[in-house]
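Asks: no sequence for this one, just the structure:
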């Protein structure tokens, strides 16, 4: 963009494609600044320049640009209605001639080579390069005589917007923001809303389009923290049903926060934001960390129930399953290396996903596995302690002869 900014003949810039193809026209934030008072394009252009001047001072954005061009040189074809009516010519004929020769008009379809083709009529390019060429085009008057359009139409130069964008039925200016490294789209959206509240009058409004609109709608629903918490709860309930215990699943889930810490640390080291790709990666890390913990806890539980002491069973689970745990974990990590080093279109999303998964799995494999045996020992010890402290059930003493509270034959106590 710095090199393109030096081009004086054109306004050129580069921007990233949308994260989901077909939703929006670019990545980053798509902000629609609306003129809700229905004023002229000059008013909207002035407010847009004012808004951009204030928004470009915010650190959340690396670049802000708009597609609104309010002063594009144009030619306005002013039709003299009195002359047209005096000549016995219909206004429709004049407008159709201008459209057909200068802009192009659709005629019909025709079939050729097994395909359907469209037919358009238009003057050759050399006859449309100058506004004075309108005199070379003719329409017929009421008597059938050709009349040049230059006697009926006056071409004058004006300045105005190249096209008018309408959003929610309001005249609007589309503003695209490319985020600076280390800032999320949600932070950029909040920054634009703060700038709008500080600089814009009541006649103006705003809305979002594309991926920004989808993110705004999603933020009004279930937050990402609730989704992550619910996924952990589901894993806990499945483990509780599997082991028939409310304490043993904690031995499995202890690896989850450690793995998530490693994933977030990897994101911070590579200066990536916590976006939707990283959240998907965190969900994967939760499941993979639970899978690695199950490999150790399951074997330790079987050994303990087979009669092995609790400490020995916890250590035996780590010793026996360590090789399988390292083999599966590092095979998965190496398979995610292409995501870590992705390049090309959409590479940022793949890099974020690979960073989260590799960071979380490395931390889980090298650090969290050391604490799984300890958590297994603590959870089983906590579960067994209430059973050891419980008083045994009372057993009645054996009764022999007529003693110990029994009556003799004469009905007297011995």
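Replies: Right, received. Where do you want to start? Nothing here was measured: the structure is a model prediction, and the numbers come from that model.

Asks: Every contact and neighbour count from this point should use C-alpha atoms.
Replies: OK.

Asks: how about the helices in this structure?
Replies: Listed in chain order, the helices of the chain (DSSP state H) span residues 41-55, 81-86, 91-98, 185-199, 211-219, 224-243, 248-253, 255-269, 276-305, 310-335, 337-340, 347-363, 369-389.

Asks: In the last one, which residues are buried?
Replies: The reference is to helix 369-389. Buried residues in helix 369-389, counting neighbours by 16 or more other C-alpha atoms under 10 Å, are found at 369, 371-373, 375-380.

Asks: Reformat the residues you listed as JSON lines; add distance to residue 252.
Replies: Formatted as JSON lines, these follow (distance: C-alpha to C-alpha, whole Å):
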{"residue": "369", "distance to residue 252": "10"}
{"residue": "371", "distance to residue 252": "10"}
{"residue": "372", "distance to residue 252": "7"}
{"residue": "373", "distance to residue 252": "10"}
{"residue": "375", "distance to residue 252": "8"}
{"residue": "376", "distance to residue 252": "8"}
{"residue": "377", "distance to residue 252": "12"}
{"residue": "378", "distance to residue 252": "12"}
{"residue": "379", "distance to residue 252": "10"}
{"residue": "380", "distance to residue 252": "12"}
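
Asks: okay, now the one to match up with it:
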């Protein structure tokens, strides 16, 4: 027992000796950095320029929210106009036949399909699948995409649903809204933008809403204004009567006590008209009380158009829903569209009377980024005011806050190491929250050094440089003890995989990197910077 105790004592003393030796080496570097005003300026300048340059080099493009690994892969297809029910049913049967070998069993290295369904509507078709292996659902993307693209005349996009996705076709998308008054101009510009996006962002999925092809048959009833004027009617009067004959028009409402209000709608019977010609020859009443056919006041024209007319800010709009590949961030794709493609269309003279706006997740990303930046500034201001009250001084809190840029650099370093050695992790909104959290964490180390230095001067009568060096020496152990316990405590958040780890992994890597890097820089930056301002303190008498 005595021999074992002596061995443990020897090991402990050896580790203690290594610790003291390491402290001496660190303090020799700190002493060199604070030797005179030139070394202090050089230390602060070099480390600041180095950190800013590293941050500019490492800062990645942003995402909005983590995609996660949701067990749902879907395809949205745009069919050609005029497909019958039988043809839509046959398309669904072909899809089921193509993926049949993968249902309920692994096949050719791909996970088994647990569930699959198909919706064949007039204007769009939808296929959704779920895998038996929840973590491998994304591997079904190439299979479903190849199956959809092999169908003649069908255009479709295939994506994996995100964990925060709330609508079909939403998720990690950029909505490029092309608006104008003339529909033909919108279709031409949207079609050109469609091709440019697919060329400049390889692998991007682009879905037009509605279709960018004027292939869908439609009937236009064009008012003859002279004939309407002779009958003392206007185009609006004719439009109201057509509303009554087709979809119906609200003429009032009815409400019983204690019940909801019910709209009263005037509408013709659906059995009255089965063809455009029957509608064109339908009888209507004029303001003079005469009964005449619609053909007396308008002409019938057949043409083609889009499936629906969408409006944005009272202008006709076609939206291109762009989903970038995983290798390209949302912000990077936004920059390509906004800074490269839109100016290119302007130089070609195609945007006269046309407005292009980025919305959807792109708009949310811009708004959220601005909100987080203001939250970052607000947190720094609150901490500054709090420290000003505690220190009784407005200068020392600025010295403490000077460590924040180095923590930010550490956050980017941690995120970069995460991408290299563990798993790709974008800079999304949840990851950005890590930088806000760092504000309240990394200032603690600087506070320890500043407070103890002031204590050494006021209560122990030490000379300024001696007080700062002694403060740094005595605070090395608590600084690195708290840093290492925090790092190893949060390390499982970063290195341990599992369902949902995409949500908190980026946050953890930013905090770990910020803590690690700031704990290194703070030992040299704070003493060097504090030497310029601490001389305002009056040296007290030693107790």
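Replies: Looks like it arrived, so ask away. Being a predicted model, the structure only gives us computed values, none of them experimental.

Asks: coming back round to it: can you tell me which of the buried residues of helix 369-389 of structure 1 is nearest residue 246 of structure 1?
Replies: For residue 246 of structure 1, the closest of those turns out to be residue 379, at 9.3 Å, with distances computed as C-alpha to C-alpha.

Asks: State the distance from the closest one to residue 308 of structure 1.
Replies: Computed with C-alpha to C-alpha, to the nearest Å, the distance linking residue 379 of structure 1 and residue 308 of structure 1 is 16 Å.

Asks: Kindly report the same for residue 281 of structure 1.
Replies: Here the criterion is C-alpha to C-alpha. By it, residue 281 of structure 1 lies 38 Å from residue 308 of structure 1.

Asks: I figured residue 339 of structure 1 hits residue 351, correct?
Replies: Yes. Counting by C-alpha atoms under 8 Å, residue 339 of structure 1 sits close enough to residue 351 to count as a contact (5.2 Å).

Asks: mind giving me TSV with the helices of structure 1 and columns for distance to residue 1 of structure 1?
Replies: As requested, the helices of structure 1 are arranged in TSV below (distance: least, C-alpha to C-alpha, whole Å):
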stretch	distance to residue 1 of structure 1
helix 41-55	17
helix 81-86	49
helix 91-98	40
helix 185-199	20
helix 211-219	22
helix 224-243	34
helix 248-253	47
helix 255-269	26
helix 276-305	26
helix 310-335	34
helix 337-340	25
helix 347-363	18
helix 369-389	47
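
Asks: Contact partners for residue 198 of structure 2?
Replies: With contacts defined as C-alpha atoms under 8 Å, 6 or more residues apart in numbering, residue 198 of structure 2 is in contact with 204-206.

Asks: Going by neighbour count, which of those residues comes out on top?
Replies: For these, the largest number of neighbours (other C-alpha atoms under 10 Å) sits with residue 206, at 23 neighbours.

Asks: thinking again about what came up before, ok, residue 281 and residue 308 of structure 1, which is more surrounded?
Replies: Between residue 281 of structure 1 and residue 308, residue 281 has the larger neighbour count (other C-alpha under 10 Å), namely 20 against 15.

Asks: Residue 7 of structure 2 sits in which helix or strand?
Replies: In this assignment (DSSP states H and E), residue 7 of structure 2 forms part of helix 2-33.

Asks: So which elements touch that helix?
Replies: Contact partners of helix 2-33 of structure 2 among helices and strands, from 3 or more C-alpha pairs under 8 Å, 6 or more residues apart in numbering; DSSP states H and E: helix 37-58, helix 464-495, helix 501-530.
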